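Chemist: Predicted model and sequence follow; I will ask about them next.
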Amino acid sequence: MVMFTCHLCGLSDDRFPYACNLCDLSFHKDCAESTPEINYSCHPKHILKRLTHVSNVDINCAKHPPPFTLVHPKAHEHSLTLMPQRSFVCNSCGMDDDPNPYVCLSCNFMIHKNCIDMPRIIKINRHDHRIYYNNFLDTRDWKCGVCQKEMSWMFGAYSCSKCPDLAIHLRCATRFGIWDGIELEGISDKILEVKSYE
């Protein structure tokens, strides 16, 4: 058998893959459906054909592919459409690590599927006040208050209404151990005094 790298999970294997020979894409049998051919929303150009006769393959990603369009006002005011296999930088987190963005063509807005449900107001263990998600920052040089790396003002970030020099990457702020996992949107800070998450 020949080794291949699964395009969905990124792991190498020597099991029989699903493949699109035109695009040179291969998928684990566990990352595809048990039928001989599948239409997958992240690769809409061509049908994926199984290269073996192995049956009874179980796969969650093929059974529950991402929706082609979605409406999520918390992430963006317009309908978002899946545009697979595009290199892009996410407008919400500023990262380019997933080639399957949801886009709003009228706004030139692109977002990772995982960034769509980002919390709007949170409390982290590195700051005394609540921090709020903003679509972009003021035009100046910024450093993340968690990782200390430079930040681009053009992408989304968390900031503090009381501390104008604080900005934090979306992924740094919502990392395990930094954020307690509680969304504070809709909870008044006058009603509930939230101490730093420890």
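Modeler: Alright, I've got the coordinates.
Chemist: CA atoms for contacts and neighbours, from now on please.
Modeler: OK.
Chemist: quick one: the helices in this structure?
Modeler: For the chain, the helices defined by DSSP state H cover 60-63, 170-173.
Chemist: Out of those, which one sits most buried?
Modeler: The densest packing among these, expressed as mean neighbour count by mean count of other CA atoms under 10 Å, is seen in helix 170-173 with a mean of 21.
Chemist: So which residues lie in contact with that helix, not counting its own?
Modeler: Residues from elsewhere that reach helix 170-173 (CA atoms under 8 Å, 6 or more residues apart in numbering): S92, C93, I124, Y133, V146, C147, G156, A157, Y158, I178, W179.
Chemist: Please verify my assumption that the first one contacts W153.
Modeler: Translated: S92. No: using CA atoms under 8 Å, S92 is not in contact with W153; the gap is 11.2 Å.
Chemist: neighbour count winner among the two?
Modeler: Neighbours of S92 and W153, each counted by other CA atoms under 10 Å, are more numerous for S92; the result is 26 against 18.
Chemist: which one is the more buried one nearest to, not counting chain neighbours?
Modeler: The shortest distance from S92 to any residue other than its chain neighbours is 4.4 Å, reached at G156 (CA to CA, 6 or more residues apart in numbering).
Chemist: How about V71?
Modeler: For V71, the spatially nearest residue (CA to CA, 6+ apart) is S79, at 4.7 Å.
Chemist: any idea how far the residue positioned nearest the centre of the chain lies from H129?
Modeler: Computing the C-alpha centroid of the chain and ranking residues by CA atoms, centre = their mean puts N114 first, at 2.9 Å. When distance is defined by CA to CA, to the nearest Å, N114 is 25 Å away from H129.
Chemist: Put this next to the previous one:
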Amino acid sequence: MELQHFSHSDHPLVFNKDERMGLPCYGCREPIFGPSYSCMKCNELKFYHHKLCAELPLGLHHPLHPAHPLILIDESTGYLQKENSKCIVCKEFCWEYSYCCYRCDFNIHIKCGVLELEAEFHDHPLTPICKLITFTCDLCGKEDKGVPNLCSSCGFWIHNKCAHFPEKIKVARHRHLLHLTHSSLELHESDSRFCQLCVQKVETRFGLYYCSRCDFVAHLDCAMVKENREDTDLQELKDEGLEHDEIIGTFEVKKINVGEDGTQQFIEIAHFSHNHDLKFTHEVLSNEKCDGCVQAILSPFYSCVNCSFFLHESCAKLPKRKRHPLHRHSLTLFPTEPGDFFFMQCMSSKMQWLRLSV
């Protein structure tokens, strides 16, 4: 697929469905991970674009300037060099694509003017807040003054730069893919973790790159450094079975309750160990045991309304696969007969060797 672009009239831009070199996009200056366009005949990095940036409309009507249509321009060409022609939102002159009204000296960067943004690692669209405010990014954990993006469904605030982090990445010092996570089921706020690329402490409340097979943790920025990244075909690694479902657990979320502080609670799930959906409850029970670890059931927990099946919240959220220091292979979680317990088995040696305990 080819595209004739206004910024490069000499040759058409060629589509690449999964660019992973992290080259800067000429349109928005953010690194490219995913679908992109580039010129295959010119050996210049300026002609690399995100798919969305390359396919921007040449003109549009924007709610921040309803009086006149805006025209897409290349800010680096030198047309906008006046103080009053800086971006109306971020007040900066960033040498990137922007939408301009020639009559009113109105200018807005494409990043500041976007009405909806999609991130690889987040399920919902992100909406830029077109106002300079002080906020803490929920992915990198840094406080900043700027134009954040908000997921209204999750109460999730994020930098524009952070929204472009890839969901998966390969670093040279680790043989498996690392997955970006900001709500890992295996990592908790109280855990003391160290980045295995820079050997500095990792704040697990925020985003990080993680390999569940090896319990390998890396800072977002450390994994993104060009010297640490390994440019490889991620599809080939995916075919080896390194699927994301190895770190998201053993259940499907049916219903979610979002609290006033933005925290999420899975109030109904479908768990791999049971035929019926399980509901979250704080009910106090006596003489009942968890069907995962066979320990006394304590509030809160998940239960089946159709039969006497109970799971601690922590047992329900166990990962499907996990590394253990006493064995060289990853272990897979299995349920036994109803009323018994979970156990972990090595699929390489086909030996059941670890009964679940909490």
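Modeler: Looks like it arrived, so ask away. Computed from a prediction, not measured in an experiment: that's the story for all the values here.
Chemist: Tell me how the two chains score on TM-score.
Modeler: Once superposed, chain against chain, the TM-score is 0.60 (TM-score structural alignment, normalised by the length of structure 1); 151 aligned residues with a CA RMSD of 3.5 Å.
Chemist: Could you check how far the equivalent of the residue nearest to the centre of structure 1 over in structure 2 is from G155 of structure 2?
Modeler: Residue mapping for N114 of structure 1 onto structure 2 gives K161, with TM-score structural alignment as the criterion. As judged by CA to CA, K161 of structure 2 and G155 of structure 2 stand 18 Å apart.
Chemist: again with E236 of structure 2
Modeler: 35 Å.
Chemist: L13 of structure 2 too?
Modeler: Taking CA to CA as the criterion, L13 of structure 2 is separated from G155 of structure 2 by 38 Å.
Chemist: Just want to know which of the two has more residues nearby.
Modeler: Between L13 of structure 2 and G155, counting by other CA under 10 Å, L13 is the more crowded of the two (23 against 15).
Chemist: helix or strand for that one, which one?
Modeler: Assignment of secondary structure by DSSP states H and E places L13 of structure 2 within strand 8-19.
Chemist: What's E150 of structure 1 aligned with over in structure 2?
Modeler: Aligned by TM-score structural alignment, E150 of structure 1 pairs with K201 of structure 2.
Chemist: What is the neighbour count of the closest residue to that match other than its chain neighbours?
Modeler: If the residues on either side of it in the chain are set aside, K201 of structure 2 comes closest to F194, at 4.3 Å by CA to CA, 6+ apart. The tally of other residues near F194 of structure 2 (other CA under 10 Å) stands at 17.
Chemist: In contact with F194 of structure 2, which residues are there?
Modeler: For F194 of structure 2, the contacting residues are Q200, K201, V202, V217, A218, by CA under 8 Å, 6+ apart.
Chemist: wait, which of these is closest to V258 of structure 2?
Modeler: V202 (26.3 Å; CA to CA).
Chemist: Test my guess that that closest one contacts D191.
Modeler: No: using CA under 8 Å, V202 of structure 2 is not in contact with D191, being 9.3 Å away.
Chemist: out of these two, which sits in the more crowded spot?
Modeler: When V202 of structure 2 and D191 are compared on other CA under 10 Å, the one with more neighbours turns out to be V202, at 20 against 12.
Chemist: Now do the more buried one against N228 of structure 2, distance only.
Modeler: Distance, V202 of structure 2 to N228 of structure 2, by CA to CA: 17 Å.
Chemist: Next: A54 of structure 2.
Modeler: Taken as CA to CA, the span from A54 of structure 2 to N228 of structure 2 is 28 Å.
Chemist: any idea which strand is longest in structure 1?
Modeler: Among the elements of structure 1 assigned as strand by DSSP state E, the one spanning the most residues is strand 43-50.
Chemist: Output the contacting helices and strands for it.
Modeler: Here strand 43-50 of structure 1 touches strand 18-20, strand 37-40, going by 3 or more CA pairs under 8 Å, 6 or more residues apart in numbering; DSSP states H and E.
Chemist: Mean neighbour count, those: which tops it?
Modeler: Ranked by mean neighbour count, these are led by strand 18-20 with a mean of 22 (mean count of other CA under 10 Å).
Chemist: how about the residue nearest to V71 of structure 1, what's its partner in structure 2?
Modeler: Using TM-score structural alignment, the partner of S79 of structure 1 in structure 2 is P125.
Chemist: Give the aligned range of stretch 59-67 of structure 2 in structure 1.
Modeler: Using TM-score structural alignment, stretch 59-67 of structure 2 finds no match anywhere in structure 1.
Chemist: in that stretch, what's buried?
Modeler: H62 (16 or more other CA atoms under 10 Å).
Chemist: and what of stretch 85-99 of structure 1?
Modeler: By neighbour count, with 16+ other CA under 10 Å as the criterion, the buried positions of stretch 85-99 of structure 1 are F88, V89, C90, N91, S92, C93, G94, M95, D98, P99.
Chemist: Now do the contacts for the match of E150 of structure 1.
Modeler: Contacts of K201 of structure 2 by CA under 8 Å, 6+ apart are S192, R193, F194, C195.
Chemist: which of those does structure 1 keep?
Modeler: Among the contacts of K201 of structure 2, the ones still in contact in structure 1 (both residues aligned by TM-score structural alignment, their matches' CA atoms under 8 Å) are S192, R193, F194, C195.
Chemist: Next one: the closest residue to Y18 of structure 1 other than its chain neighbours from S92 of structure 1, what distance?
Modeler: Counting by CA to CA, 6+ apart, the nearest residue to Y18 of structure 1 once its immediate chain neighbours are dropped is R50, at 4.4 Å. Summarising the geometry, the distance separating R50 of structure 1 from S92 of structure 1, computed by CA to CA, is 36 Å.
Chemist: One more: H78 of structure 1?
Modeler: Taking CA to CA as the criterion, H78 of structure 1 is separated from S92 of structure 1 by 15 Å.
Chemist: Can you give me the neighbour number for the aligned partner of A172 of structure 2 in structure 1?
Modeler: Using TM-score structural alignment as the criterion, the counterpart of A172 of structure 2 in structure 1 is N125. Burial of N125 of structure 1, expressed as a neighbour count using other CA under 10 Å, amounts to 16.
Chemist: doesn't W179 make contact with N125 of structure 1?
Modeler: Yes: look at N125 of structure 1 against W179 with CA under 8 Å: they come within range, at 6.5 Å.
Chemist: starting at the chain centroid, how far to stretch 150-167 of structure 2?
Modeler: In this view, stretch 150-167 of structure 2 has its centroid 8 Å away from the chain centroid, taken as CA atoms, centre = their mean, to the nearest Å.
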